[in-house]
Every structure is written in C-alpha cells, then in structure tokens.
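Trainee: Sequence and predicted structure are below.
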Amino acid sequence: MLDTRPAPPAPRGGRAVLRPTGRERSFSADELIVSKTDPRGIITYANDVFLRVSGYEPDEVLGQPHNMVRHPEMPRAVFKLLWDTLGAKQEIFAYINNLASNGDHYWVLAHVTPSQGPDGRVVGYHSSRRKPSAAAIRRVQPLYSQLVAEERRHANARAAVDASSRLLADVLAEQQQSYEEFIWTIINREES
C-alpha cells in the first residue's frame, strides 16, 4: 500500500514540524549513501554517510519509516512510481530531494532494489545513493515542481497522487519516454 501521508516530524528535539531551510547539504562524488529497509519501508540499516548527510544519529533512524527524510517538495507521484516498480520486484533509479534533520536538503540519484529471500519473497529494500550533478538537478526540478503544483491543487492525498501520476505519464508520453528512459537520459549526460 502506498504511503501518501506527509513525512513524520523529525524525532530530534521534539519538533512539531520540520520546515525546509532552503540550504543545501552535499557529499562527495566518491561517497555512497546506503540504507536498507524492511518490506514496509522501516529503516534497518543506515551507513555513516547517510547519518552524516541527513544529520541523524543511528538511534534516530533505525526502526523509523524511511519517509522521515522525505522533502515536501518531492512529488508523491515519483514515490508511487518507485513503490509500484519495487512491487513488481524491479529496480528503479530516481532523482530524490531529501530533508535533513535540521531542514536542509540534499539531492541524490537513488538506485533502489528489492531484496529477496531464498523463496523469492521480498524481505526488504536496498538503496544506494550518489551525488547527482547540478545539471541533472536543473533538468529534473522543473518536472518535479510541475508535479508538486498539480498535487497541491487537490484536497486529499489519493486525488493528488492520481492527478500527478497522470501528469507524469502525459509529460513522459509527450517526450516518448518512460520514467526510466528519462532518468537514464539524464544519467548518461552526467557521465559524458
């Protein structure tokens, strides 16, 4: 089931609402942010880069929903696509804007894969994230802003996700690309 609720407030300091600061955090191109979750998206592992960049301590993230780092400017349609893809036991690449514990943000190119047990059943998810180029972020931000604007036109989460998912499908159809092709076009430009 898709979790379309807003990200919960950060556990540090008992803040009621974590507001974005507009400041960007960064990490080096040779570092990977790695986390693992159970099948429900509850964090079971976070590497030191994840902790440093997000600003959380291990006891603040382990056992928490991974959406605790969801930035409010990230379109829900992208997360629906992510969960639909993982539900089909396929990997996905996506550009994601995350929210650190103090409200700063950090962009990642995420590669998320389902982890399967010996019987083929999904036992969790593994995500490796690297630093995207500034050009990649500039390419994806207009689309994401358009999707978020569409979501905000709707009173409830389900209608918002449905509307922005339709818009995403329409934009990609107009470009004659799947989301995967759109992302790979950007990745290939980063690497050339």
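Mentor: Done, it's in. Numbers count the residues shown, from 1 in each chain.
Trainee: C-alpha only now, for contacts and for neighbours.
Mentor: Noted.
Trainee: what's stretch 184-192 in contact with?
Mentor: P132, S133, A135, A136, R139 (C-alpha atoms under 8 Å, 6 or more residues apart in numbering).
Trainee: adding another structure so you can compare the two:
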Amino acid sequence: MVERVSVTQKEVSLSDDEFIVSKTDLKGKLTYINRTFMRISGFPEAELLGFPHNVIRHPDMPRGVFKLMWDTLRDGNEFFGYVKNRCKDGGHYWVFANITIDYGLDNKPLGYYSVRRKPTPRALDHIIPIYREMLAIEAGSSGKNAVEASLQFFRDELARNDTDYLDMMMKIENGELG
C-alpha cells in the first residue's frame, strides 16, 4: 500500500520534450506507466501498477475537475485538462493531460489511456485561481453538493468566457484566453 506523506511546496517539472504516459483499467487502476511517470512522481512501478490512478492525487485539485473528467469520458469524449499531481516525497508536478478511452478490437472499452505534458506557465497563471475558487467552494459545502457547486462555478466561468470546456482548455494552453 502506498503511504501518504504531507505535501510540500517542492515542485518537479517535466522538460518540454517529455511525456508522462499511463493506461488504466475501467476502474482507474494503473496497468501501464512509462519511466517518465516513475521518475517525475518518485514512485516505483511496484507502488503504482495495480493501484488506482488517484494515488497521486494532490489535495489542491478540486473534486469538481475530476467529476468533469469522468463525465466527459463516460460520454465517450476525450478529456483535456490541467492537473496538479502529488509526488511520493510530498512534492508536486503540474501536467496538461489528454485522456482517451482505450478500446479493444471488439470496440468495447478496455480502460483509459493518458498522455501528459508540461503546461505553459501562462496556462497555470490562468487555471490556478479558478481551481483555488473551486476548492474554496468545495470546502464551504458538503457531500455531492460541494462537487456540484464547484462544477457550477466552473461552468459559469466558461459562460463568462463565452466558450465550452474543450475550447477553453485549448485557448488557455495556446495563450488565447486571458
């Protein structure tokens, strides 16, 4: 079992040409990880494979973002988003994630495939305040209401920018929203 440690302010960064790759089964348990994933997170393969992907979840990530991710994937769409993950030593790293459904030859879902890369600094400047507000909303509410209230704030942010989720993520990453 993976031991939880206190989070620190230590940040680890991917280089511009690195990608973190992983696969999970339909329940989110890791079935494949690349060496970059292990190096950046600090976890050895034995502490990741077979465990839920959320073993690296950082407490600074709003639950509403993960609900949006799962809803998007359940609708059969790919997900793009910014995620702050926890390292084994309590540090963290940010990624711009693309998650898709992994289909078998029979066209039935087998699990999920994710490729993550280094986000641009300007993208984080834009997304971090949104995530902080979502976390504050979640802290001020309880149960499912917390996640729904957080997600509603995010939807309102989309409407304020006259965009949808995917378009907003692409505009943030490309520096077109600010």
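Mentor: Ah, there it is. None of the values given here were measured: they were computed from a predicted structure.
Trainee: Determine the three-state secondary structure at the residue sitting nearest the centre point of the first structure.
Mentor: The residue lying closest to the centre of the first structure (C-alpha atoms, centre = their mean) is I96, at 4.1 Å. Assigned with DSSP: H, G, I helix; E, B strand; the rest coil, I96 of the first structure falls in the strand class.
Trainee: quick one on the thing from earlier: now tabulate the contacts of stretch 184-192 of the first structure in JSON lines and tack on secondary structure.
Mentor: Formatted as JSON lines, the contacts of stretch 184-192 of the first structure follow (three-state DSSP):
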{"residue": "P132", "secondary structure": "coil"}
{"residue": "S133", "secondary structure": "coil"}
{"residue": "A135", "secondary structure": "helix"}
{"residue": "A136", "secondary structure": "helix"}
{"residue": "R139", "secondary structure": "helix"}
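Trainee: Counting neighbours, which of those comes out on top?
Mentor: Taking other C-alpha atoms under 10 Å as the neighbour criterion, P132 ranks highest of the contacts of stretch 184-192 of the first structure with 21 neighbours.
Trainee: Aligned against the second structure, show me the partner of that residue.
Mentor: For P132 of the first structure, the aligned residue in the second structure is P119 (criterion: TM-score structural alignment).
Trainee: Can you tell me the closest non-neighbouring residue to that match?
Mentor: Excluding the flanking residues, the one nearest P119 of the second structure by C-alpha to C-alpha, 6 or more residues apart in numbering is F96, at 5.1 Å.
Trainee: What helix or strand is that neighbour located in?
Mentor: Under the criterion of DSSP states H and E, F96 of the second structure resides in strand 92-103.
Trainee: re earlier: so which of the contacts of stretch 184-192 of the first structure comes closest to Q90 of the first structure?
Mentor: P132 (21.9 Å; C-alpha to C-alpha).
Trainee: so the closest one touches V108, yeah?
Mentor: Yes. Between P132 of the first structure and V108 there is a contact under C-alpha atoms under 8 Å: 5.7 Å.
Trainee: Quick check: neighbours shared by these two?
Mentor: Counting by C-alpha under 8 Å, 6+ apart, the common neighbours of P132 of the first structure and V108 are Y95.
Trainee: So which residues of the first structure form strands?
Mentor: 33-37, 43-46, 92-99, 105-116, 122-130 (DSSP state E).
Trainee: which residues in the second structure does the shortest one match up with?
Mentor: Residues 30-33 of the second structure are where strand 43-46 of the first structure aligns, taking TM-score structural alignment as the criterion.
Trainee: Could I get the full set of helices for the second structure?
Mentor: Using DSSP state H, the helices of the second structure run over residues 35-41, 63-74, 121-139, 143-160, 165-173.
Trainee: what's the first one packed up against?
Mentor: Helices and strands touching helix 35-41 of the second structure, as assessed by 3 or more C-alpha pairs under 8 Å, 6 or more residues apart in numbering; DSSP states H and E, comprise strand 19-25, strand 92-103.
Trainee: Give me the buried positions along stretch 49-68 of the first structure.
Mentor: Residues of stretch 49-68 of the first structure classed as buried by neighbour count (16 or more other C-alpha atoms under 10 Å): 49-51, 53-56, 61-62, 64-68.
Trainee: picking up where we left off before, now for the counterpart of the residue nearest to P119 of the second structure in the first structure: which residues touch it?
Mentor: With TM-score structural alignment defining the correspondence, F96 of the second structure maps onto L109 in the first structure. Shown in contact with L109 of the first structure (C-alpha under 8 Å, 6+ apart): F93, A94, Y95, I96, R129, R130, K131, P132.
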